[in-house]
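Undergrad: Build the 3D model from these lines:
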Amino acid sequence: MIDEDFTRGLLEQHTFLTKVSHEDCLCLLCPPEHWVEIAKFLRNEETFELLADLTAIDQGEESEFRFTVVAHYYSRIHHDYLRIKCDCTDSLSPKIPSLSSIFPAADWHERETFDMFGIEFTDHPNLKRILMWDEYPYFPLRKEFPLAGIDTPLPADDVVEVTQASVEPAPMMGGPFVTSGSGPMSNSEPRAKDESWTEEVEKSK
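TA: As a prediction, this is how the structure comes out:
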């Protein structure tokens, strides 16, 4: 497990890092200009050889830094996770250096984050959408995107002709969905505010 000595040594050696209070694992905030540097150090010097996840958070337009990229590293030696967060300084055109040359697993994680949030990962070898089609005009995980989605025509005329389908808003099915910011990650999965559509809450007559 990551102990206080490890944390203290890491912060003393890399003074640009800032500790952020989290309950489940050690979390550090890193400036964009040191994002690649700390990833290399963690892999090469501190045995964090697995990039388990990379995603982003939209803090909202009113925030000083709207978009935050989050990476989770895992060490088989420490048997623990380390979370590194990085604020994108430009909220209108968010960007951050790619980690794909250090961790091959970052390739698809970064493409998905680009697809859902519109964050550019500079020096990525093939930064294009991975879930939506290239011409899709929205970023579905941004705050302004409605929970029910937006009715959008499919781009392929032949597919539309055969399926008679379009991308339509989905039923809310108990949404909006909320999550708790406290406790371990295993207990913070999103839950529907209205669960009357499930068997967990008795349906109203």
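Undergrad: Please make it C-alpha for all contacts and neighbour counts, starting now.
TA: Will do.
Undergrad: Run through the residues that contact the most centrally placed residue in the chain.
TA: With distances taken as C-alpha atoms, centre = their mean, residue 55 lies nearest the centre of the chain, 1.9 Å away. Taking C-alpha atoms under 8 Å, 6 or more residues apart in numbering, we find residue 55 in contact with 69, 70, 71, 109, 110, 112, 113.
Undergrad: Narrow those to those in helices?
TA: Among those, the members falling in helices (DSSP state H) are 109, 110, 112, 113.
Undergrad: top of those by neighbour count?
TA: residue 110 (28 neighbours; other C-alpha atoms under 10 Å).
Undergrad: shouldn't that residue be in contact with residue 95?
TA: No - the pair formed by residue 110 and residue 95 falls short of the contact definition of C-alpha atoms under 8 Å, at 11.0 Å.
Undergrad: what touches both of those two?
TA: With contacts defined as C-alpha under 8 Å, 6+ apart, the residues shared by residue 110 and residue 95 are residue 121.
Undergrad: picking up where we left off before, okay if I get the contacts of residue 55 as CSV plus distance to residue 42?
TA: Compiled in CSV, these are given as follows (distance: C-alpha to C-alpha, whole Å):
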residue, distance to residue 42
69, 17
70, 15
71, 12
109, 18
110, 19
112, 23
113, 22
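Undergrad: before we go on, could you also do this sequence so I can check it against the first one:
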Amino acid sequence: MAEITNQELINALSAKFGGKVSGFDEPYGLLTLETTKDVIINVLTFLKEEAPAKFNFLTDITAVHYPGRKHAIAVVYHLHAMVQRKRIRVKVFIDEHHPEIPTATGLWLGANWMERETYDFFGIRFEGHPDLRRILNMDELGVHPMLKQYPLEDPNRVDKKDEYFGR
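TA: So this is what the prediction gives:
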């Protein structure tokens, strides 16, 4: 079996989705691409069932918060084609004021827990998820701790004053 190249995957994705997939990059050889939330399920279905490498394993779903950007939250999917020993990263940038994206639980049952964790820490609502609720934090916690909305340190702490450190 010939090894599938990143360029073959780029060509297949571009032929199928055109401008809906973009931002192709290969940091450390890992093919990374960006798409939009309106076609994310179609892209993931294509990668799982039709692409030259069948990405049958969902390794992870997570997110990254980039404060100050128009679309400040990136939902990140890591997929693995076990037979072809190939990995791919798919990013979807969404608005932090309306953090919603379709669920991938219809493709991978394991997405259930990953999406719950991402919801718990980033507040991203996965539309159509069968049981979207907190998984690690307390239900009473009124914030999503991985969002960069709060100062890292309490400015009123007296043991952290610059004058104590000669600054």
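Undergrad: sorry, back to before: pretty sure the residue nearest to the centre of the first structure sits in a strand.
TA: Yes - assessed by DSSP: H, G, I helix; E, B strand; the rest coil, residue 55 of the first structure belongs to a strand.
Undergrad: Please say which position in the second structure it maps to.
TA: Aligning on TM-score structural alignment places residue 55 of the first structure opposite residue 62 in the second structure.
Undergrad: How much space separates the residue nearest to the centre of the first structure from residue 24 of the first structure?
TA: 17 Å (C-alpha to C-alpha, to the nearest Å).
Undergrad: Count the residues that sit near residue 191 of the first structure.
TA: Each residue near residue 191 of the first structure was counted by other C-alpha under 10 Å, and the total is 14.
Undergrad: ranges for the helices of the second structure?
TA: Taking DSSP H to define them, one finds helices in the second structure at 6-17, 40-49, 111-122.
Undergrad: and residue 138 of the second structure, which of these is closest to it?
TA: Nearest to residue 138 of the second structure, of all the helices of the second structure, is helix 111-122, at 9.3 Å by C-alpha to C-alpha.
Undergrad: okay, and that closest one goes to which residues in the first structure?
TA: So helix 111-122 of the second structure sits over residues 106-117 in the first structure, by TM-score structural alignment.
Undergrad: mean per-residue distance, the matching stretch to the second structure?
TA: Superposing on the second structure places stretch 106-117 of the first structure at an average distance of 0.5 Å from its equivalents, by mean C-alpha distance after the TM-score superposition for the first structure.
Undergrad: now that stretch, how far from the centre of its chain.
TA: Between the centre of stretch 106-117 of the first structure and the centre of its host chain there is 8 Å, according to C-alpha atoms, centre = their mean, to the nearest Å.
Undergrad: can you list contacts of it?
TA: Under the contact criterion C-alpha under 8 Å, 6+ apart, stretch 106-117 of the first structure has outside partners 51, 53-56, 58, 98-100, 119-121, 124, 127-132, 139-142.
Undergrad: from the residues you listed, which would you call buried?
TA: Neighbour counting over those (16 or more other C-alpha atoms under 10 Å) leaves 51, 54-56, 58, 98-100, 119-121, 124, 127-130, 139-142 as the buried ones.
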